[in-house]
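Engineer: Here is a sequence together with a model predicted from it:
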Amino acid sequence: MKYRLTALLSVMTALTSTSVLAFQQDENRYAVPASATAQDFIAVFKELNGEHPGVRKGHARGVCAAGIFTPTDEAQKRFASPLFDNVSLPVTIRFSMGGGNPEADERKGPRGIGIQFDLANNQKHTLAGLTSPLFSGSTPNHFLGLLQWNVKLMRGEATREDLEKYFQANPSMLRSIEWNKGRTPSAEYTSTDYYGIHAFWANTHDQQREKFRWQLVPDGGHEYLTEHDIESLPSSFLVERLEKRLEEEGQISFAWEWTIGQENDPTNDPSILWPNDREKVNVGRVTITQVGGDACTPINFDPNRVAPGIQPSDDPVLPIRSAAYAISFGKRLSNQ
């Protein structure tokens, strides 16, 4: 009897140890990468999109535009930055598709925007935004892991179930997935909101600082593709629609809104939305007057390049973006 009990305990211990080991292996398999560098992102973009010398490594497909920025009286009275000192500023705008494929299908995927504000004394302020308000995870490591799993999927080394397990193991990624569920891409570049995702700080005239997140809201309203549109449209139509709208209306504009954060609203996690009841300030209007041309070619739309009076937050994604953009910029200008 004693022998049988000992044997049974040995079997149970072995089974428990095997289960624990399997759990640990599963947990490690779906953990975020231990590190994430700008070079890691450049390498994984190459894996996903192939070689495209002289093309941006992210947001490869796009179109340039130009216009002006006009600040509101409230912004001029409240915020101490040369962004708001003048009646208007020239801006260079680039609309784009997400990803590094210069032939990306415009019926699918998010849209992006980059804006450079040209201030006096060669000062610049740069925006980089997406059509989703949330980043895919709390850190750049989360996003790198997602891209690496997509590479494995592309190679047949993983399944959709693996990707789902990765999301479940890293819950901060689920917020973006949930927000985007059921949404279709915009029908035009200028018929959707764009979000800065990250938090920034702005100096005020009373020697204080206020945290904010920004959003561009189209004055012409919102319009999104229907399922019929997605099935029937050609893979390229956004530039044609932008040119047609500008020809018909003469100009297209967005309100630039800042959501002002309160003390407990996090600045270091771009996967979390601030509460809906936060104060919103319309700081100005971006008006598009021209489309086309090569003015965007020499511009690196780095969101960390900000005007005096504005500061990036402690968001861990921001420095990685800056470094990756710089590498991409150098490769693009040297035709790599």
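Structural biologist: Looks like it came in fine.
Engineer: C-alpha only now, for contacts and for neighbours.
Structural biologist: Fine.
Engineer: residue ranges of the strands in this protein, please?
Structural biologist: 62-71, 89-97, 111-118, 124-130, 194-195, 200-203, 209-218, 252-260, 280-291, 310-312 (DSSP state E).
Engineer: From the contact counts, what lies against the second one?
Structural biologist: Helices and strands in packing contact with strand 89-97 are listed as strand 62-71, strand 111-118; criterion 3 or more Cα pairs under 8 Å, 6 or more residues apart in numbering; DSSP states H and E.
Engineer: Nearest to V286, out of those?
Structural biologist: Smallest distance to V286 across these (Cα to Cα): 4.6 Å, for strand 62-71.
Engineer: Let me know whether S313 touches I197 as I believe.
Structural biologist: No: with contacts counted by Cα atoms under 8 Å, S313 stays clear of I197, the gap being 11.5 Å.
Engineer: which one of these two has more residues nearby?
Structural biologist: The neighbour count for S313 versus I197, taken as other Cα atoms under 10 Å, is higher for I197 (23 against 19).
Engineer: Burial check on the closest residue to the more buried one other than its chain neighbours, number of neighbours?
Structural biologist: Excluding the flanking residues, the one nearest I197 by Cα to Cα, 6 or more residues apart in numbering is P133, at 5.2 Å. Per other Cα under 10 Å, the neighbour tally for P133 reads 23.
Engineer: want to compare, so here's the second one:
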Amino acid sequence: MTTPVSGAAFINALNNTFGRHPLARASHPKGVCASGKFTPAASLNKLLASPLFDGRALPALVRFSVGSGNPNISDSARVVRGIAFTLTGGRERYDLIMLSEPVFFAATTASFLSFMAARIADPATGKPDPAKVAEHNSRYPDGVKQPALIAAHPPTRSFLTTAYFSNNAFCFIDASGKVTTARIAAEPVLGVQYLSEAEEKDALKSYLSADLAQRLEAGPVQFTLYALLPADGDSLVDSTAEWIGAERIVMGTLEIQAMAAAESCDTHTFMPLNLPKGIEPSEDPILAARPGAYAVSVTRRT
């Protein structure tokens, strides 16, 4: 029987690797806040029956972020980008958190803790010990794919030219009770765009927030949200396994309209299991563990 891992263990692992930064999130502490709306597509009714999605546009609080637990990380670092948003309507709330790669770096809680421990900086070099990283990879090969994908391309040019993926699967329930398991993807209408080699080298430390403000001054920018249905053999519980995928169903359009005050996001917590009626979590162990970790992080930073 697997011993449950406490939320504090996850946050301690992040703090041990990246340092503890008062008032900051333990993961993805560097971010910027925006506001917008989500307009559901008619095809969303194929997937679920929910009072939240009745055809009306829903207000969205959005936070874009840069991966790692270091609030001073450069925007040009080869790490994931993140998007988190909250949709609200009536008594329903939906929080969705996505990353810029289609896979996570740990399939289990044990792998997560080992991944972090292997990346604690060696005091002599200020960098992770390659031997410890290699030992982790040997024990937990699920942790190899996401770092390889990140290393394979330059950072994206903008938060608004980045594709985002839920990594975890969710269960959508329609009016008849039929359950469809799917992952979620957000594709930028502007297309995915990467920095050139020269731009990556010369990028300002916080170019992403400046770029976001500049683009939104010119007008709203949209993402199309899709529910990706699994192909035969796609794992419903392993967030490190990239899906082949089958049918894609359009969920709707997320429109980023304006910058928002930092306090709007700083005092808000995007919780992965804040789900509206009609959406339930899969049995992915990482998804199940996340709320406890988020709760501890909130307590420590407030």
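Structural biologist: Thanks, I have it. What you see is a predicted model, and the numbers here were worked out from it, not measured in a lab.
Engineer: Overlay them and tell me the TM-score.
Structural biologist: For this chain pair, the superposition-based TM-score is 0.92 by TM-score structural alignment, normalised by the length of structure 2; 298 aligned residues with a Cα RMSD of 2.1 Å.
Engineer: that older thread, against Y3 of structure 1, how distant is the residue nearest to I197 of structure 1?
Structural biologist: 63 Å (Cα to Cα, to the nearest Å).
Engineer: for P316 of structure 1, same thing?
Structural biologist: Taking Cα to Cα, one finds P316 of structure 1 at 58 Å from Y3 of structure 1.
Engineer: more crowded one of those two?
Structural biologist: P316 (17 against 8).
Engineer: Show me what that one lines up with in structure 2.
Structural biologist: In structure 2, the residue paired with P316 of structure 1 is P285, using TM-score structural alignment.
Engineer: now do E227 of structure 1
Structural biologist: In structure 2, E227 of structure 1 lands on E197 (TM-score structural alignment).
Engineer: residues in contact with the nearest residue to its match once chain neighbours are set aside?
Structural biologist: Leaving aside its chain neighbours, E197 of structure 2 sits nearest to P154 (7.3 Å; criterion: Cα to Cα, 6+ apart). Contact partners of P154 of structure 2, counting by Cα atoms under 8 Å, 6 or more residues apart in numbering, are 78, 194-197, 200.
Engineer: thinking again about what came up before, mind putting the strands of structure 1 in CSV, distance to A38 of structure 1 included?
Structural biologist: Listed next are the strands of structure 1 as CSV, based on distance: least, Cα to Cα, whole Å:
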stretch, distance to A38 of structure 1
strand 62-71, 22
strand 89-97, 20
strand 111-118, 20
strand 124-130, 17
strand 194-195, 22
strand 200-203, 21
strand 209-218, 24
strand 252-260, 29
strand 280-291, 31
strand 310-312, 18
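Engineer: ranges for the helices of structure 1?
Structural biologist: Secondary structure of structure 1 (DSSP state H): helices located at 2-29, 38-49, 73-78, 140-155, 160-169, 174-180, 227-232, 238-249, 317-333.
Engineer: Minimum distance to K57 of structure 1: which of those helices has it?
Structural biologist: Nearest of the helices of structure 1 (Cα to Cα): helix 317-333, 5.7 Å.
Engineer: Next, the buried residues of that closest one.
Structural biologist: 317-329, 331-332 (16 or more other Cα atoms under 10 Å).
Engineer: which pair in those residues spans the largest distance?
Structural biologist: Across those, the longest distance by Cα to Cα is 22.0 Å; it joins V317 and R332.
Engineer: nearest to A7 of structure 1, of the strands of structure 1?
Structural biologist: Distance to A7 of structure 1, taken as Cα to Cα, is lowest for strand 124-130 among those, at 60.9 Å.
Engineer: I would like the residues contacting that closest one, please.
Structural biologist: By Cα under 8 Å, 6+ apart, the list of residues contacting strand 124-130 of structure 1 reads 83, 110-119, 194-197, 301-307.
Engineer: now the residue nearest the centre of structure 1, nearest residue through space, not along the chain?
Structural biologist: Residue closest to the mean C-alpha point of structure 1, counted by Cα atoms, centre = their mean, is L130 at 4.7 Å. With Cα to Cα, 6+ apart as the criterion, L130 of structure 1 has its nearest non-adjacent residue at 4.5 Å, and that residue is G112.
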